[in-house]
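> what's the 3D shape of this:
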Amino acid sequence: MIYLQLFLSFMKIGLFSFGGGYAMIPLIQKEIESHGWLSASQFVDIIAIAEMTPGPIAVNSATFVGYKAAGIVGGLIATIGVATPSLVLILIVSRYFFKFQDHPVNKMIFYGIRPVIVGLIFSAAVFVAQTAFLKEITVLNLSYMLENFLYIINFKGVLIFAISLICLVKFKINPILMIVISGILGLLITI
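Below is the predicted model of the structure:
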């Protein structure tokens, strides 16, 4: 049953996601939460791994989530689920797209989709930032969060972010090298 749930969930994600892998992250998060496959911190770890490994982030995320939820077969099924809608749609659309690419309705559709994609990517960034910079808390009350601001901030995550931002912007360090350095800093800080 979990295999069918993985396939259908990731097929739905692949079918209704526009804008690439980063735009899929909120949809993947919602599916994971609704099925209880992973915790929020595990999901953020999977996003980090999916970004570091070669290939599209959506496919990598689906593979890792499927693997964590149901082993190797689950990873394979989730990957097939997320890739199937794109394959089918590309085969259908490619046949007709060039005939209608300059049609005003087609241009308006793509013009309308752009802000939604930016919103989805921003939503994913906020989720990752919350998980990286804030400790897990059970009370989601704004007054509690303001009163205990210093307690709920993950200073280690903020410190690594600040160091990496300074190194990337001011010293123009290669982003790949910065990922390695950040990983080492994270390891050293948690020891």
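
> C-alpha only now, for contacts and for neighbours.
OK.

> got the buried residues for stretch 49-60?
For stretch 49-60, the neighbour count (16 or more other CA atoms under 10 Å) marks 50-51, 57-60 as buried.

> Contacts for it, please.
When contacts are defined by CA atoms under 8 Å, 6 or more residues apart in numbering, stretch 49-60 is touched by residues 20-22, 24-25, 47, 61, 64, 79, 82-83.

> among these, which ones are buried?
Using 16+ other CA under 10 Å, the buried ones in the contacts of stretch 49-60 are 21-22, 24-25, 47, 61, 64, 79, 82-83.

> S182 contacts S164, doesn't it?
Yes: with contacts counted by CA atoms under 8 Å, S182 reaches S164, the gap being 6.9 Å.

> what about I176, which helix or strand?
Per DSSP states H and E, I176 falls inside helix 175-190.

> same deal with L146?
Going by DSSP H and E, L146 is in helix 142-147.

> and the following helix or strand past that helix, which residues are buried?
Per DSSP H and E, helix 142-147 leads on to helix 149-152 as the next helix or strand towards the C-terminus. Within helix 149-152, the residues that count as buried by 16+ other CA under 10 Å are I152.

> Please provide the structure for the following sequence as well, for comparison with the first:
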Amino acid sequence: MILLELFWSFCKIGFTSFGGLSMVPLINSEMLSHGWMTLSEVSDIVAIAEMTPGPLGLNCATFAGTRVAGLAGAVSASLGVLSPTLLICAAAAVMFEKFRESDFMKKVMYGIRPACLGLIIAVVCSLTATNYTNAAGSISYGAALIGVAATVLLLKFKVSIPKVILLSAVLGLFLTR
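Take a look at the predicted model:
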């Protein structure tokens, strides 16, 4: 019964929050209302989840489920918090497949492409401003050289991304401060 309660609690959290820190008050409320944890224990779980790689909500669900009902609780809570996303993605995939050939969908997709390109360009511009300038606000020529070299290696020589990242890190140690 507790596994079903964990699943349902985290399923509600997944459906009613937007991920990240917005889940913390809901997790806190669910844990306290069921008497599964104290406020201090929830704070500890959130702190650990923040330090652990991966999404905060999934990490909190895993740690809280483990604390409440062991490994089975971790699985139950994790499935609960993931269920809303899985259901929405599955429904979107079905709808996309169903309407793929419709003229309306083709027009929508045609309109989305330039918007996506614009968003990518905006991200590149904002990252360029922060990644290729130093604390004084002037251009960091070492960082710019690494960026150009990485782009050439990726596009012209088709070097794998992990190799380019490693080379960029090594160059960054020597060319920038």
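
> Report the TM-score for the pair.
Remark: TM-score between the superposed chains equals 0.53 [TM-score structural alignment, normalised by the length of structure 2]; 102 aligned residues with a CA RMSD of 2.4 Å.

> if we can go back for a sec, is it possible to get TSV of the buried residues of stretch 49-60 of structure 1 that adds secondary structure and distance to L15 of structure 1?
Shown next, in TSV, are the buried residues of stretch 49-60 of structure 1 (DSSP: H, G, I helix; E, B strand; the rest coil; distance: CA to CA, whole Å):
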residue	secondary structure	distance to L15 of structure 1
A50	helix	20
E51	helix	21
I57	helix	16
A58	helix	12
V59	helix	13
N60	helix	16
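
> Which one of the contacts of stretch 49-60 of structure 1 is nearest to I152 of structure 1?
When the contacts of stretch 49-60 of structure 1 are ranked by distance to I152 of structure 1 (CA to CA), I47 comes first, at 22.3 Å.

> what's the spacing between the closest residue to the closest one other than its chain neighbours and F43 of structure 1?
Once flanking residues are discounted, I47 of structure 1 sits nearest to S61: 6.3 Å by CA to CA, 6 or more residues apart in numbering. Relative to F43 of structure 1, S61 of structure 1 is positioned 9 Å away (CA to CA, to the nearest Å).

> Can you tell me which residue sits nearest the middle of structure 2?
Nearest to the geometric centre of structure 2 sits P55, at 5.7 Å (CA atoms, centre = their mean).

> Which two among the buried residues of stretch 49-60 of structure 1 are spaced furthest apart?
Using CA to CA, the pair of the buried residues of stretch 49-60 of structure 1 lying farthest apart is E51 and V59, separated by 10.5 Å.

> need the contact list for the residue lying farthest from the centre of structure 1.
Taking CA atoms, centre = their mean, the residue of structure 1 most remote from its mean C-alpha position is K99, at 33.8 Å. If a contact means CA under 8 Å, 6+ apart, then K99 of structure 1 has no contacts.

> Equivalent analysis for F98 of structure 1, please.
F98 of structure 1 neighbours (CA under 8 Å, 6+ apart): none.

> Please report how far the corresponding residue of structure 1 for A49 of structure 2 lies from G21 of structure 1.
Using TM-score structural alignment, the equivalent of A49 of structure 2 in structure 1 is A50. The gap separating A50 of structure 1 from G21 of structure 1 is 10 Å, by CA to CA.

> now T190 of structure 1
Applying CA to CA, the value for T190 of structure 1 to G21 of structure 1 is 29 Å.
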